[in-house]
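*Asks:* generate a structure from the sequence data that follows.
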Amino acid sequence: MINVLPGNLANLIAAGEVVGRPASVLKELMENSIDAGADNISVYVEDAGRTVIKVIDNGSGMDTEDAKICFERHATSKISSPEDLEKIMSYGFRGEALASIAAVSRVVLKTRREQDEVGVEVHCTQSQIQLCQQVSTPKGCIIEVRDLFYNTPARRKFLKTEAAELRHIVQEFGRVALTRPQIAFSLTHNNKQLYNLRPVQMFVQRIADFCGISLVKELAAVSTDTSLVNVSGFVGNPTDARKTLGNQYLFVNGRYFRSPYIHKAICRPYEDLLKEGQTPSYFLFLDADPSRIDVNIHPAKTEVKFEDEQMIFEIVTAAVRQTLARNAFTPSIDFETAPTIDFPAISKEAPHFVVPPKIDFDPLFNPFDFDGPHAQVQQQPLPSSNSMDLFVQGKYIIAQSDHGLMIVSVQKARERVFYDSFFPNLAEKEPVVEQTLYPMTISLSPENHFLAIENIDVFGRFGFDLRDLGQNDVVLYGLPSGMSCERKGVEDTLIELLSALRRGLIGETIAQDTATLAHSAAMSMQNMPTKAEAQLLVKELMDCRQCAEAPTGGKTFTIITNEEIDKLI
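*Replies:* Predicted coordinates:
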């Protein structure tokens, strides 16, 4: 038998799509405040939204009838006919958010219009109005969501840690606040104010206030107007690109949205400017005729369909490419690098190319060791690592000897050298911290800032003397013994470690943590070595105990004998 579900059960099911976590609630409430014409929005959160999410605004407010009906499913003031769907400019229009939130929490709403002497207070629990009474309250709305998912224990159990949920809250807060620089926003968590964004006239000022002034210094303006879409905003300098996502923001008609397709359009002009896996920062606004886009794809309203998607792709790509060219973000020529040599591609399916070695491979073999046991079996001495003939080819160092070619992975070699340098220090209960000559202030993304502060003790175990400065900044007074003090390298190492923290790669064993630190430090060194630096790297690698193996796995080098080369050609 088919039954029509009761309203409260239908709302509970719908809440599964609209209310995924505390950050989802915050997003809907902040967007409602903007639609109400507020120019001052304050957010208060406790326990990363599990206990309390409160939003106070000075918008238009509601009368008693609207305050009661707003918790009904599909109750909205934004649209009234099918034609309205083709010209949506407001954030909300589906009329599902408050009904879904009230289905999985206890909600208290206080609101008053400017023309009313008194306001109204409404209590709603499990989609049912429990109380409605007159109350003295300021113009606008105060909406408080308590005990999120109290009646759905399974949903509550699957929430992440407080730090993780707070990062999501900050992320959603930023996505909304960035779109409206003329509105004042504040965010307070557990009675500690995290953000106080003043109203500003220029979008770039809001980026500076939310993401940090250091990021703004690396941005270039984008501005292209066409009959189909206007593209404006900022893209990052290729040298500031990261291997972790964090500062990628797309907006259409003032609404944040996600689009792998448009993301690809933005990244395409960077193809020859970035190393593999890097992603540039960008803050791009697309302004288009609302009748040519569809925002009614998903209840969360973070997906958008464009009528002329391919054309918009090309326009965005051209706009970004023009900006990169105008700001001279072009590849530089490294005259230290040896000429490119094209090695023939060897098919994996060609069995005649696979030649088993005539002798067993010894991972402890050091071709530059003249005093060890291996030196006695060599018929001809190999050249010293200080004078050997080598050159840098892409990601590899190719060293030539009388017996063949030694191919060294720059990344893996650096990992091994860093590992052997860091391990003795990290194995101590209190690692040695080398004090920096001057305190080093580093600006992080909001998400990375919170993650860093939550894990100050972890960074201490690595040898970082790191402290919070607030407003997305941290200051370093000391570094792990043996680490370079070069600012860009330190900043990139911190970001790589934060990425490892997110993936749960820290905290297992001292060896694993040392390998993670070594990998992060190696990844932060984006430059390829000069010939002299390559000479030194090979020498340091050969001094390591397990020089043939990288701490995170894989070989640091391989040797192709002259006999093997003869069989390949």
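
*Asks:* use CA for all of it now, contacts and neighbours both
*Replies:* OK.

*Asks:* got the buried residues for stretch 244-256?
*Replies:* Residues of stretch 244-256 classed as buried: 246, 247, 249, 250, 251, 252, 253, 254, 255, 256 (neighbour count, 16 or more other Cα atoms under 10 Å).

*Asks:* filter those residues down to the ones in helices?
*Replies:* Judged by DSSP state H, these include no members of helices.

*Asks:* quick one: which of the residues you listed is nearest residue 553?
*Replies:* When those are compared for distance to residue 553 (Cα to Cα), residue 246 wins out at 27.6 Å.

*Asks:* one step back: pull the most distant pair out of the buried residues of stretch 244-256.
*Replies:* 246 and 253 (21.7 Å).

*Asks:* all helices in the stretch 201-350 of the chain, in order from the N-terminus.
*Replies:* Ranges of helices in the stretch 201-350 of the chain, per DSSP state H, counting those that start in this stretch, are 203-211, 213-216, 260-267, 309-326.

*Asks:* got JSON lines for those helices, with distance to residue 465 and mean neighbour count too?
*Replies:* JSON lines is the format used below for the helices of the stretch 201-350 of the chain (distance: least, Cα to Cα, whole Å; neighbours: other Cα atoms under 10 Å):
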{"stretch": "helix 203-211", "distance to residue 465": "23", "mean neighbour count": "19"}
{"stretch": "helix 213-216", "distance to residue 465": "21", "mean neighbour count": "16"}
{"stretch": "helix 260-267", "distance to residue 465": "36", "mean neighbour count": "17"}
{"stretch": "helix 309-326", "distance to residue 465": "37", "mean neighbour count": "18"}
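
*Asks:* to compare against the first, here's another:
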Amino acid sequence: MPKINVLDKHVAELIAAGEVVERPASVIKELTENTIDAGATAVTVEIKHGGITFMRVTDNGCGIAREDVPLAFLRHATSKVRSQADLAHIGTLGFRGEALASIAAVSHIELLTRTEKELAGTRYLISGGEEETCEDAGCAQGTTLVMRDLFYNTPARMKFLKKDVTEGNAIAAVVDHAALSHPEVSFRFLRDGKEVLHTPGDGKLKNAVFAVFGREFTQGLIPVSYELNGVKVWGFISKPVASRPNRSMQNFFLNGRYVKSKTAMVSMEQAFKGSLMVGRFPACVLHLQVDFSAVDVNVHPSKMEIRFMNEKPVFEAVYHGVKTALQQEDAPSALHLAAPAAKPAVLRTPAAAVEQLPLRTAPCVHDSAAFSHASSVQQAMPDVRDIPLHAKDAEENAPPNFAKNGLGKENSFTGKTTGKTEEIVPPAIPDTPLPVASDVSAPPEPYVQQNAEDVPVKLVGEAFHTYIFVQQGQDELRIIDKHAAHERMLYEKLKAQAGEPEQQMLLAPVTVTLSKEEYTAVLQNLELLAKAGFAMEDFGAGTVLVRSVPVMLQEDLSSAVAEIAGHLAENRTDVGTEKLDWLYHNIACRAAVKAGDESSPQELIHLVECLEREDVRYCPHGRPVSIVLKRKDLEHQFGRL
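*Replies:* Here you go, the predicted model:
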């Protein structure tokens, strides 16, 4: 039987540190929570190389007293919990007393701190859990923590870290959540010497949302403010038209803490039911305030998982709050029809003269030459109100092409040479009739051809704007799903282009705001996206810039990019060929004609011809493109057999 050993302090601390410090983002999360608990109004987070080599968190909070500095780095040492009773109503973000000890066990730490009552600050150095220096130092009130070389003494854990960009984006997500959870605190985030976030800290949540997610996301929000059964819900939800293809932009905060709550998520989506299409999800920045004793946050060291004592009040408060906001703020705008303005009095053609004008039928002009001629004539004719009422003035001021009509000096509009005021008679409409366009809506000739097996194929028609009916010979009726067929053909076309699809450069690049996880996934797959026809680049702060897209993609580009980013973030372990194949599926599905779309007979004929040539059987998702009904089966149904 193996002998039981008591681990020494250093090994035990390394094991315990793994529960709290998984990556650099874990360090920033713990430290930003400490700054908020310390009453800071301004927090600066600075990192280099994804936080692996350097992290610094500075705040203007209350600071740490000199005699308490060494104690702060001991495990289970905290100023926020004193007895078992305190665990029943935790009101602070941190309370476990493990963060500083865990961070110090796997990095080099330098601490600078000063309280309001102290004249001199304290500089404290600790590495690998071992104290090195504690001395006087000059510093402002508050606390500054500098972490260097994370996991320097645990190389096994170091090799599991991601690239600097990935780790840096994870830290950026933590800072975003901190800024949204406490809009009264000004957060500043510096990444490799560049400022990427700076919130105003004015207590207005919308300003914090604007700083974190940008203008486009903020413009599509609806305010929420509701209270029911002791649960208060406030913040913002997205308008139905600004919905997302996934849940990555749903942010919930409970008593100022960023959490993942299935109860809040389900209740919000239930409130949106009937306002969103299937497969679309609302975005939100929602704060929930409940009694501290009604929730348990001591479920996991990350403190992101929570348990409600009673979920029903929370569900109802979120549901009714979101539903009320949708009914009040997302109502259709009223349509106001202005009364027609009174027309100015002008001289008109006598009724008798109108009756003598040749009557012409003027259908919609499709001929471009005729349309241009009609437009030029209309532009050449002066406004009746601008024509002088006296013959002399008319002769002097009339346009050259209307000054004379070959009848001496008579004016073509008055027909008189005297100075008397006469009624204006417009020029006669020419007798040459305008060309009439051919009837483009006339049905085409019946489509009949021979397929590869010399069987006559005849287009019968279309049902529900979705299914095409084609008669094959005398014994078969083929029913084709036009979306599935078109999708498969586009998919095969993309695959045949061998990673060099046809692209179209956008006249104005499109910016797309993503969650930090999606943002990271896109930046890691830029080359893969280029093979699918997307030219994207980093625009900073969780935003990508789209410069070109596949030529066949004509839908809402922002929605397409967001859906692709969400898939890449959720399927990080897929190999490149699987990701590229999914991109082809997605592009083909979006570009294909949709079920329910009206198609002309010519389009249906073209689709049937392509199917006959390419022998398409299944769509990229595995659904059948067509089914065949035998004549004898139909006759059996109708009792003919």
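
*Asks:* let me see the TM-score of these two.
*Replies:* The TM-score (TM-score structural alignment, normalised by the length of structure 1) is 0.81; 516 aligned residues with a Cα RMSD of 3.3 Å.

*Asks:* what would the buried residues of stretch 244-256 of structure 1 look like in CSV with distance to residue 34 of structure 1?
*Replies:* Formatted as CSV, these follow (distance: Cα to Cα, whole Å):
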residue, distance to residue 34 of structure 1
246, 25
247, 23
249, 19
250, 18
251, 16
252, 16
253, 14
254, 11
255, 11
256, 14
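
*Asks:* nearest to residue 397 of structure 1, of the helices of the stretch 201-350 of structure 1?
*Replies:* So among the helices of the stretch 201-350 of structure 1, helix 260-267 is nearest, using Cα to Cα, at 29.1 Å.

*Asks:* any idea which of the helices of the stretch 201-350 of structure 1 gets closest to residue 426 of structure 1?
*Replies:* Nearest to residue 426 of structure 1, of all the helices of the stretch 201-350 of structure 1, is helix 213-216, at 31.1 Å by Cα to Cα.

*Asks:* so which residues make contact with that closest one?
*Replies:* Helix 213-216 of structure 1 is touched from outside by 204, 207, 208, 443, with contacts defined as Cα atoms under 8 Å, 6 or more residues apart in numbering.

*Asks:* right, and the helices of the stretch 201-350 of structure 1 - which one's nearest residue 548 of structure 1?
*Replies:* helix 260-267 (36.1 Å).

*Asks:* could you tell me where that closest one falls in structure 2?
*Replies:* Aligned using TM-score structural alignment, helix 260-267 of structure 1 spans residues 262-269 in structure 2.

*Asks:* check the offset of the matching stretch from the chain's centre.
*Replies:* 20 Å (Cα atoms, centre = their mean, to the nearest Å).

*Asks:* with structure 1 superposed, average distance for that stretch?
*Replies:* Superposed on structure 1, stretch 262-269 of structure 2 shows a mean distance of 1.9 Å to its aligned residues (mean Cα distance after the TM-score superposition for structure 1).

*Asks:* which residues touch that stretch?
*Replies:* Under Cα under 8 Å, 6+ apart, the answer for stretch 262-269 of structure 2 is 250, 252, 281, 282, 311, 314, 315, 316, 318, 319, 322.

*Asks:* and if you look at stretch 306-316 of structure 2?
*Replies:* By Cα under 8 Å, 6+ apart, stretch 306-316 of structure 2 touches 228-231, 259-261, 263-264, 267, 294-299.

*Asks:* out of those, who's nearest residue 403 of structure 2?
*Replies:* Distances from residue 403 of structure 2 to the contacts of stretch 306-316 of structure 2, taken as Cα to Cα, are shortest for residue 267 (76.8 Å).

*Asks:* inside strands: which ones of the contacts of stretch 306-316 of structure 2?
*Replies:* Using DSSP state E, the subset of these located in strands is 228, 231, 259, 295, 296.

*Asks:* contact partners for the first one?
*Replies:* This means residue 228 of structure 2. Residues near residue 228 of structure 2 by Cα under 8 Å, 6+ apart: 313, 316, 317.

*Asks:* looking at these, spot the one nearest residue 54 of structure 2.
*Replies:* Proximity of the contacts of residue 228 of structure 2 to residue 54 of structure 2 (Cα to Cα) peaks at residue 317, which lies at 43.0 Å.

*Asks:* quick one on the thing from earlier: may I ask which two of the contacts of stretch 262-269 of structure 2 are separated the most?
*Replies:* 281 and 311 (22.0 Å).

*Asks:* quick one: the aligned partner of residue 294 of structure 2 in structure 1 from residue 252 of structure 1, how far?
*Replies:* Taking TM-score structural alignment, the alignment pairs residue 294 of structure 2 with residue 292 from structure 1. Per Cα to Cα, to the nearest Å, residue 292 of structure 1 is found 12 Å from residue 252 of structure 1.

*Asks:* now the longest strand anywhere in structure 1 on structure 2. Mean distance?
*Replies:* As assigned by DSSP E, the longest strand anywhere in structure 1 is strand 433-443. Superposed on structure 2, strand 433-443 of structure 1 shows a mean distance to its aligned partners of 3.2 Å (mean Cα distance after the TM-score superposition for structure 1).

*Asks:* if anything else comes up later, I'll come back, but that's it for now.
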